[in-house]
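# Coordinates for the following, if possible.
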Amino acid sequence: MMKIDSEKLTIPIYLNTKIVFDMLATIEDGFSEIKNVQISSEVGKETAVSADIGTGNVFAWLNFGASANRKNNNQQSSVITEQRTHTTVSLFQKFRSILEENKLIKGDSDTIVEGDFVELQGTLKTNPLIDFLTNMQELMSLATVFDEKGGNKSKARKMMENQKLNSQIEALINGLRVDGKMDIICKTESKNVVVNTDANYFLNKSMSEITDGNYKILGKVTKICLENEEGISLLRNTAFSKLKIDKMKEFQELFNSAELKPFFGNENVMSVIEGPAIMVIPIAIFI
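So this is what the prediction gives:
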């Protein structure tokens, strides 16, 4: 019976195939031609040989080495041809195995520096700033729908009906989702991880799978923030990178208003992920 390593039977919900192909091509000094494996059985010997078949299938990839073997038998001469085709997931597992064999992957408890490959496990959550702004936008829409006619409106209600503030929130949300790029947050046992994802590499191009899920992340570290250092801004790649949302007077007044307190509870506006934290370009998110 074939021995199966359960660690290789992973299900990626996010896989950056471009990085996987580039890394494998770099390791192999360029892609080789895909080959058939032909097994020729003759009286007294069995020989494995290979034959080129071209490179038409982008999802196929050649073995890392071809070898010949011989053994004695009394079978009649025959030729068996096999074509082995890799999928994107099997290529990812091949790449991951190479990194593991060469001890190039660091874990949560290791000393990590920028540029390291890391494999971390933790609970994934969508960008908390987007969640907050989206909830705020929905509340502002409700305030407009149930507009109170006449009477004195509270300061919080007037702010929620303010079109300028509404436009600012819309611009912030769009800035955080530009070109399908969006941060997700992974909480491991020892640190926060800001993961720069691209919607194109999610399963079915949907991020719904990750909500509150516990997954592994394989990626490369781009930034490290220690506990006593400035954290990682969730607005860093937007036109609002210099803003401190949690310090803005408008949001503070809305949060502190008795009228809106039931909607937010003890939630805080979080535009910066405090250290210890690292930023990672993900190659795969899997379980």
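# make it CA atoms for all contacts and neighbour counts henceforth
Noted.
# So which residues of the stretch 101-250 of the chain form helices?
Ranges of helices in the stretch 101-250 of the chain, per DSSP state H, counting those that start in this stretch, are 128-145, 155-160, 163-176, 249-256.
# would a markdown table of those with distance to residue 230 and mean neighbour count be doable?
Listed next are the helices of the stretch 101-250 of the chain as a markdown table, based on distance: least, CA to CA, whole Å; neighbours: other CA atoms under 10 Å:
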| stretch | distance to residue 230 | mean neighbour count |
| --- | --- | --- |
| helix 128-145 | 18 | 16 |
| helix 155-160 | 31 | 17 |
| helix 163-176 | 20 | 16 |
| helix 249-256 | 21 | 15 |
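# Just tell me which of the ones you listed ends up closest to residue 26.
Comparing the helices of the stretch 101-250 of the chain against residue 26 with CA to CA, the closest turns out to be helix 163-176 (32.7 Å).
# mind listing what residue 210 touches?
124, 125, 126 (CA atoms under 8 Å, 6 or more residues apart in numbering).
# Now do it against residue 216, distance only.
11 Å (CA to CA, to the nearest Å).
# about what we covered before: among the helices of the stretch 101-250 of the chain, which comes closest to residue 220?
Of all those, helix 163-176 comes closest under CA to CA, at 21.5 Å.
# quick one more, to check against the first:
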Amino acid sequence: MREYLHQNQHIIKNNYLNSKTGEFIEVKLSLKKNPLIDSLDGFSSLMKLAVMFDDSTPALKKGGQKSNSNTKVLNQMESLNNQLKDEGSIDLIGSYKSENENFKVVLTLDKSYLGDITLSDIADGEFSVIGKVTRVLQKDSDETVNLLRKTSLSKLNSALLDQMFSAFNNMEESGIKNQEIVTEINPPVIQIIPIAIFT
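Down below sits the predicted model:
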């Protein structure tokens, strides 16, 4: 299929930001996991360790039940993370840099076609991607790609989201390196549905 598309000049190989919805492109990208999922995965792992090694005696609630704030935070993180992962698709973020163009790419992958749902073989590597363009946001666009668009959190405004995620910005006080919580990808950005990801 790739050979056929190239032979008939149906694949865009440069000036990607001038591509239109429905066109095919082939581009080499540095791929990373959805930064929001990646951050939540990291925090969840650290919180599990904190709960496991927490030697302090939790305060007692009414009725003699023990209360543990670390466990509560861990449950909240995992609930949000599961909501992001339980959709039928998952996002990867690609970066493209050349002398003429510099932009991000949001790839929406159907989970049923993934051999490894953790994306460990793909994330943090450089790959060639063939895909179909679904949206192009130029540098001067006032729109963004919302990484929460497939969840109920997409209904919340940015101020409320900032308030929700503000707790993660002070993790360094607890000895955990701060990570920026990214919920939107700013333009220039291209959204594509990938057909093939290969080296």
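# May I see the helices of the stretch 101-250 of structure 1 organised as a markdown table, with distance to residue 228 of structure 1 added?
Below are these laid out as a markdown table (distance: least, CA to CA, whole Å):
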| stretch | distance to residue 228 of structure 1 |
| --- | --- |
| helix 128-145 | 22 |
| helix 155-160 | 35 |
| helix 163-176 | 26 |
| helix 249-256 | 25 |
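# do you know which of these lies nearest residue 21 of structure 1?
Ranking the helices of the stretch 101-250 of structure 1 by proximity to residue 21 of structure 1 (CA to CA) places helix 163-176 first, at 28.1 Å.
# got a list of contacts for the closest one?
With contact meaning CA under 8 Å, 6+ apart, helix 163-176 of structure 1 is reached by 130, 133-134, 137, 140, 159-160, 182, 234-235, 237-240.
# Turn those residues into TSV, columns for distance to residue 27 of structure 1.
Listed next are the contacts of helix 163-176 of structure 1 as TSV, based on distance: CA to CA, whole Å:
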residue	distance to residue 27 of structure 1
130	38
133	43
134	43
137	48
140	53
159	57
160	55
182	29
234	34
235	35
237	32
238	35
239	38
240	40
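# can you tell me which of the helices of the stretch 101-250 of structure 1 comes nearest to residue 226 of structure 1?
Nearest of the helices of the stretch 101-250 of structure 1 (CA to CA): helix 128-145, 20.7 Å.
# Aligned to residue 167 of structure 2, what sits in structure 1?
Correspondence of residue 167 of structure 2 to structure 1, assessed by TM-score structural alignment: residue 253.
# That match - nearest residue in space that isn't next to it in sequence?
In this structure, residue 253 of structure 1 finds its nearest non-sequential neighbour in residue 156, 7.2 Å apart by CA to CA, 6 or more residues apart in numbering.
# Isn't that neighbour up against residue 261?
No - using CA atoms under 8 Å, residue 156 of structure 1 is not in contact with residue 261; the gap is 10.7 Å.
# and for the lengthiest strand in structure 1, what span of structure 2 is it aligned with?
Secondary structure of structure 1 per DSSP state E: the longest strand is strand 214-225. On structure 2, the counterpart of strand 214-225 of structure 1 by TM-score structural alignment is residues 126-137.
# what's the mean distance for the matching stretch versus structure 1?
Mean deviation of stretch 126-137 of structure 2 relative to structure 1 after superposition (mean CA distance after the TM-score superposition for structure 1): 0.8 Å.
# before we move on, back to that, out of the contacts of residue 210 of structure 1, which are shared with structure 2?
Checked against structure 2 using both residues aligned by TM-score structural alignment, their matches' CA atoms under 8 Å, the contacts of residue 210 of structure 1 keep these contacts: 124, 125.
# Just among the contacts of residue 210 of structure 1, which is most surrounded?
Within those, neighbour counts (other CA atoms under 10 Å) peak at residue 124, which reaches 24 neighbours.
# what do we get in structure 2 for that one?
Aligned partner of residue 124 of structure 1 by TM-score structural alignment: residue 31.
# Verify the stated contact: its match with residue 125.
Yes - under the contact definition of CA under 8 Å, residue 31 of structure 2 touches residue 125, with a separation of 5.7 Å.
# check contacts around the residue positioned nearest the centre of structure 2.
In structure 2, the centroid-proximal residue (CA atoms, centre = their mean) is residue 34; its distance is 1.4 Å. Residue 34 of structure 2 makes contacts with 90, 91, 92, 93, 147, as judged by CA under 8 Å, 6+ apart.
# To which residue of structure 1 is the last one aligned?
If I follow you right, that is residue 147 of structure 2. So residue 147 of structure 2 corresponds to residue 234, using TM-score structural alignment.
# Look at that match and say how many residues are nearby.
Residue 234 of structure 1 has 22 nearby residues by other CA under 10 Å.
# wouldn't it be in contact with residue 272 here?
Yes - counting by CA under 8 Å, residue 234 of structure 1 touches residue 272, with 5.7 Å between them.
# average distance between stretch 166-175 of structure 1 and structure 2?
Stretch 166-175 of structure 1 sits 2.4 Å off on average (mean CA distance after the TM-score superposition for structure 1).
# rewinding a little: gap between the match of residue 167 of structure 2 and residue 12 of structure 1?
Separation of residue 253 of structure 1 from residue 12 of structure 1 (CA to CA): 42 Å.
# what ranges do the strands span in structure 1?
Under DSSP E, structure 1 gives strands at 12-15, 34-42, 45-54, 78-83, 105-106, 117-126, 181-187, 192-198, 214-225, 232-233, 272-273, 277-286.
# The fourth one aligns to what range in structure 2?
In this case it means strand 78-83 of structure 1. Using TM-score structural alignment, strand 78-83 of structure 1 pairs with nothing in structure 2.
# what angle sits between that strand and strand 34-42?
For strand 78-83 of structure 1 against strand 34-42, the angle by axes from the mean of the first three to the mean of the last three CA atoms, to 10 degrees is 160 degrees.
# before we move on, what about the third one?
Put simply, strand 45-54 of structure 1 runs at 160 degrees to strand 34-42, going by the same axes, to 10 degrees.
# In structure 2, what range does strand 45-54 of structure 1 match?
Per TM-score structural alignment, strand 45-54 of structure 1 has no counterpart in structure 2.
# packing partners for that strand?
Packing contacts for strand 45-54 of structure 1, counted by 3 or more CA pairs under 8 Å, 6 or more residues apart in numbering; DSSP states H and E, involve strand 34-42.
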